[in-house]
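> have a look at this fold, sequence not included:
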């Protein structure tokens, strides 16, 4: 393992993706739990998804059986965290984190070399989770990939050698995950004191600025628990979840996040599409790591194999399945998709040299709990490698680098473009419930909470607004939104009165062009013979980002329910479908190739095409508006006689880039259309 990692460090100095670098010094750090009530229990198991879509090589399963792999992980975990407990006492269940390792990918491939040898690579990707045994909250997770490498004579790789490489990669991965965890897991306590009871709601003296956020579960020394249903900068409001809540009692939770992260709105990442050979879990974690401190969001992690982890823990500890916490889903979901990731190689004008290129595009849409897309953007990577006399970096590793670069670009764009703003809207009538909305911020289906200003409370600075009713927008009028009867948050219902408030989050201060609701009509329509399969994803992402109207993505609900089943300990309070749209948008594209042009010495050619993009706005079967643009595209040059497949891949990448930009420009122009005015 040490030899493999030294090779990796030398390659990384040259800017290449290589095996993990051990953080051995971190293993000697001060105990991570020295000032924490938390206890760590390593689960004796090696967890893998039931349906791995061929991502886990059969030789890995033979080389690292679940029983021995789980034993190895548990032993190594106890070396890294000697304070880990050997059992889980019932009294400690709320403060116990079950630690588990989960494998997402184990693959093997070869790269032929001109000297008759073969480079063999065996990457193994996995994640380490620290998950609360009662609530299912993931306090810490880290993902890594370890590459075991060997050079053998062509045809000399036998089953025993491949299994040995997988054993090496597995052990290297465990060491990397534990080293990072030892260095990064530094839990601390966030505490608040109950200052007052208001109609069955409890007012706490710390809010977002003190690390308390909506959805938090806080417990006192006796195990009584409250759930935070509202958090302002200087205070929070909770409701009893378990036991008795007393004035003056201190309630706390453990977290591994810093204060700046705790202040941000919470979001759950939903991975919708990934490149071939890459597991969704790893892509999601790579993106989350890139997002980091760049964006005004805090990611809520989900342990997808939590049920399997607990079942294994139940069999070897005093932990039981009788105690289950339930926590609230976040207010936002971020749909991540990688619709385009390809590579191709074209000859160059220099002898024995060619250029291997990588193209990756990643998109993201931020969706609220009503299914409305409130922000959308995309990132991309275009990388080129020189291939000399057939010698180059292995293609699989470089494709992974291109993916990381695209995710990095996407995260940077989210960080620079996404800004949250909060507005206060007042109730102007309570029969019916009518909310002021002069800027047209609300659309049918929008979910709101009504708040009552109760003045000052001892121990809390400033005036206090208390949430008392959840509600939703039924319909909109010019300058106002009408609300449904809603659901009381208080022990006894509190009747709304004129002057009660609702807080509305908006993005980037953009006012809507219309409050009519839009959604996608369906897949993009292709006219002509040339197809761009990734175009539809890019087109609808561009439409959602450019068109200032309520645009809905109802498919997000299915993805949320798929990710957060009942055993992940989330409340299932999402609406099953979004409100029916008033209009739908349909992307149509046509690409007409033109003749290639060649010239010069050596002869260099260029491909040409005309790209036409149209958006149709439909109301039922009727097209009520359409708008389109056309552009001429000239591809990058290539030597005459270059492989046809490589030429097509290269030109398709250029066409997709042009078509995606054109689609967004058309959508922005639709903001001036008057057909959809309220």
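In hand now; what should we look at? What you are looking at is a predicted structure, and each value in this text was computed from that prediction instead of being measured.
> okay, CA-based contacts and neighbour counts for the rest of this
Fine.
> list the contacts for residue 502?
424, 425, 426, 427, 448, 449, 450, 451 (Cα atoms under 8 Å, 6 or more residues apart in numbering).
> one more: residue 574?
369, 370, 557.
> mind redoing it with 10 Å?
Counting by Cα atoms under 10 Å, 6 or more residues apart in numbering, residue 574 touches 329, 369, 370, 371, 557, 560, 561.
> count the residues that sit near the first one.
It refers to residue 329. Residue 329: 22 surrounding residues under other Cα atoms under 10 Å.
> hang on, it packs against residue 565?
No. Using Cα atoms under 10 Å, residue 329 is not in contact with residue 565, being 11.6 Å away.
> what do these two both touch?
In contact with both residue 329 and residue 565: 571, 572, using Cα under 10 Å, 6+ apart.
> related to what we said a few turns ago, out of the contacts of residue 574, which comes closest to residue 149?
Among those, residue 560 lies closest to residue 149 (Cα to Cα), at 38.1 Å.
> tell me which element that closest one falls in.
Using DSSP states H and E, residue 560 maps to helix 555-563.
> same question for residue 146.
Going by DSSP H and E, residue 146 is part of strand 138-153.
> after that strand, which helix or strand is next?
Using DSSP H and E, the helix or strand that follows strand 138-153 towards the C-terminus is helix 159-184.
> show me what that following helix packs onto, helices and strands only.
Counting contacts by 3 or more Cα pairs under 10 Å, 6 or more residues apart in numbering; DSSP states H and E, helix 159-184 packs against helix 2-13, helix 58-63, helix 66-80, strand 96-106, strand 117-132, strand 138-153.
> change it to 6 Å
Packed against helix 159-184 by the contact rule (3 or more Cα pairs under 6 Å, 6 or more residues apart in numbering; DSSP states H and E) you find helix 58-63, strand 138-153.
> and the comparison structure, right after this:
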């Protein structure tokens, strides 16, 4: 077997290379200028051929166009260095396997930037487990690989980095957190011995304002029988435990998240203030959008062509009526907005999420979640798993994460920096809370009833929910309670067994109560 290891290795590498070759079919796409309009170049190919917004395409003389809008059958581009002859032919390398991925909304993830081996491991596994059929494409930031690219570029192009700093910054981010692994042994002398491992991983999909668009928890439990001392090493089992929980999390993201494209008509104009109808119900104050105009049909293109006119920012939201302020013209001359124009945007939808109120809240930091004498060891992490179900617009304004993702993005090969807008929630915040207690008065942490053989029964009353605050004053929320009983456990393992049961109940109560939270007057 050892003698054949070299041949087996070569066969494995050869098989891997063949598989990679089959999935990588680069082609040089020829792109022509179908027409021009107000400084824009209308291209005869679009996302169907792998051309997407922020692409740079070049001709044989080195002239470059930047794509500012891409539809299925055409694209709209600009030249940053003067006019380009419309008879020129432009080119872009593309692969059939990747073309569809580039046309999806992109989500930024970081690897080394976590500065934590657990979170770093989660990010690697998560990235590998999200299938290409998902509604989004992951754009990972790998500092080590980026440094290697810079070295290659420096050696090859005498210090020029054009090839390594061309990516557009994504509009979405993923934040991970993980519970500490729970490990304990259940045994009865002469009968059995079992090692138990449990861990949860939470992921949150955020936009660049920190808004929680989706969140989920992946959980795994491993039960190992100890047969005559023959068991897996704890370290190895903990690695598998974390991987399994992350795989489950990735499946939830892939299955639940959908992106929809909306066309929102302009309904009113008052100088630089534009009013639109938001059918997506997704726009929030501070979000940037682009206003487009339909310029009709162009020879060689199967559909009508729309071009970008203005960049604008949301300044007011009242139900489905949204007001925008014009920020910057995108054409070479200033063109007035009309009621024939529209906003085109992608919006995230997730299974189980209802339309959210425009009222904004963030997670509270002024108080602890624990209210009673007993602690639930994974509550701080798992309580963030259901934020997207809130009836209010929830923001995760984690300063530590913001700093890490901004620093990591510097190594992402992006041509612009990551700017995270901070939404003012006017003092409104959400605090996940729980109270766990044992005994009639809810204060005794030690009473566990055990028989003469050392087998115990433990009962804990638990209340779980959320509190809403305005300027640190409690103004509502929702909570519910129940009792949890564990029977026939040895005294030395009753605590972790109870924690395991509390975790299950905790997740159910959190999910049930997040949809019920409401601000109350006078509380």
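Okay, I see it. Owing to the predicted nature of the structure, the values given are computational and were not obtained by experimental measurement.
> any chance you could compute the TM-score here?
Superposed pair, TM-score by TM-score structural alignment, normalised by the length of structure 2: 0.85. Supporting alignment: 503 aligned residues with a Cα RMSD of 3.4 Å.
> one step back: which residues touch the helix holding residue 560 of structure 1?
The contact list for helix 555-563 of structure 1, computed with Cα atoms under 6 Å, 6 or more residues apart in numbering, is empty.
> what residues sit buried inside it?
Using 16 or more other Cα atoms under 10 Å as the test for burial, helix 555-563 of structure 1 gives 556, 557, 560, 563.
> which bit of structure 1 covers stretch 329-341 of structure 2?
The aligned range for stretch 329-341 of structure 2 in structure 1 is 488-500, by TM-score structural alignment.
> in that stretch, what's buried?
So stretch 488-500 of structure 1, judged by 16+ other Cα under 10 Å, has buried residues 488, 489, 490, 496, 499, 500.
> check contacts around the second one.
Going by Cα under 6 Å, 6+ apart, residue 489 of structure 1 touches 468, 469.
> if we can go back for a sec, and among the helices and strands packed on helix 159-184 of structure 1, the most buried is which?
Highest mean neighbour count of those: strand 138-153, a mean of 22 (counted as mean count of other Cα atoms under 10 Å).
> so how far is residue 337 of structure 1 from the aligned partner of residue 134 of structure 2 in structure 1?
Aligning on TM-score structural alignment places residue 134 of structure 2 opposite residue 295 in structure 1. Counting by Cα to Cα, to the nearest Å, the gap from residue 295 of structure 1 to residue 337 of structure 1 is 18 Å.
> please enumerate the helices of the stretch 251-400 of structure 1.
259-262, 280-291, 306-316, 395-417 (DSSP state H, counting those that start in this stretch).
> please compute how far the shortest one lies from its chain's middle.
The chain centroid and the centroid of helix 259-262 of structure 1 are separated by 18 Å under Cα atoms, centre = their mean, to the nearest Å.
> just send the contacts of residue 574 of structure 1 back as JSON lines, with distance to residue 174 of structure 1 too.
Below are those laid out as JSON lines (distance: Cα to Cα, whole Å):
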{"residue": "329", "distance to residue 174 of structure 1": "31"}
{"residue": "369", "distance to residue 174 of structure 1": "37"}
{"residue": "370", "distance to residue 174 of structure 1": "40"}
{"residue": "371", "distance to residue 174 of structure 1": "39"}
{"residue": "557", "distance to residue 174 of structure 1": "35"}
{"residue": "560", "distance to residue 174 of structure 1": "30"}
{"residue": "561", "distance to residue 174 of structure 1": "31"}
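> report the buried residues of the helix or strand hosting residue 190 of structure 1.
In this structure, residue 190 of structure 1 sits in strand 188-198 according to DSSP H and E. By neighbour count on 16+ other Cα under 10 Å, the buried set for strand 188-198 of structure 1 is 188, 190, 191, 192, 193, 194, 195, 196, 197.
> one more: stretch 233-249 of structure 1?
Buried residues in stretch 233-249 of structure 1, counted by 16+ other Cα under 10 Å: 234, 235, 236, 237, 238, 239, 240, 241, 245.
> how about residue 668 of structure 1, what does it touch?
546, 547.
> look up how far residue 320 of structure 2 lies from the counterpart of it in structure 2.
Using TM-score structural alignment as the criterion, residue 668 of structure 1 maps onto residue 515 of structure 2. Distance, residue 515 of structure 2 to residue 320 of structure 2, by Cα to Cα: 21 Å.
> what does residue 287 of structure 2 give?
According to Cα to Cα, residue 287 of structure 2 stands 15 Å off from residue 320 of structure 2.
> spatially nearest residue to the counterpart of residue 73 of structure 2 in structure 1 (excluding sequence neighbours)?
Counting by TM-score structural alignment, residue 73 of structure 2 lines up with residue 234 in structure 1. Leaving aside its sequence neighbours, residue 234 of structure 1 sits nearest to residue 207 (Cα to Cα, 6 or more residues apart in numbering; 4.7 Å).
> which residues are in contact with the counterpart of the one you found in structure 2?
Counting by TM-score structural alignment, residue 207 of structure 1 lines up with residue 46 in structure 2. Taking Cα under 6 Å, 6+ apart, we find residue 46 of structure 2 in contact with 70, 71, 72, 73, 74, 75.
> re earlier: closest one of the buried residues of stretch 233-249 of structure 1 to residue 258 of structure 1?
Using Cα to Cα, residue 234 comes nearest to residue 258 of structure 1 of these, at 17.2 Å.
> quick check, the closest one in a strand?
No. Under DSSP: H, G, I helix; E, B strand; the rest coil, residue 234 of structure 1 sits outside any strand and is assigned coil.
> how close does it get to residue 205 of structure 1?
7 Å.
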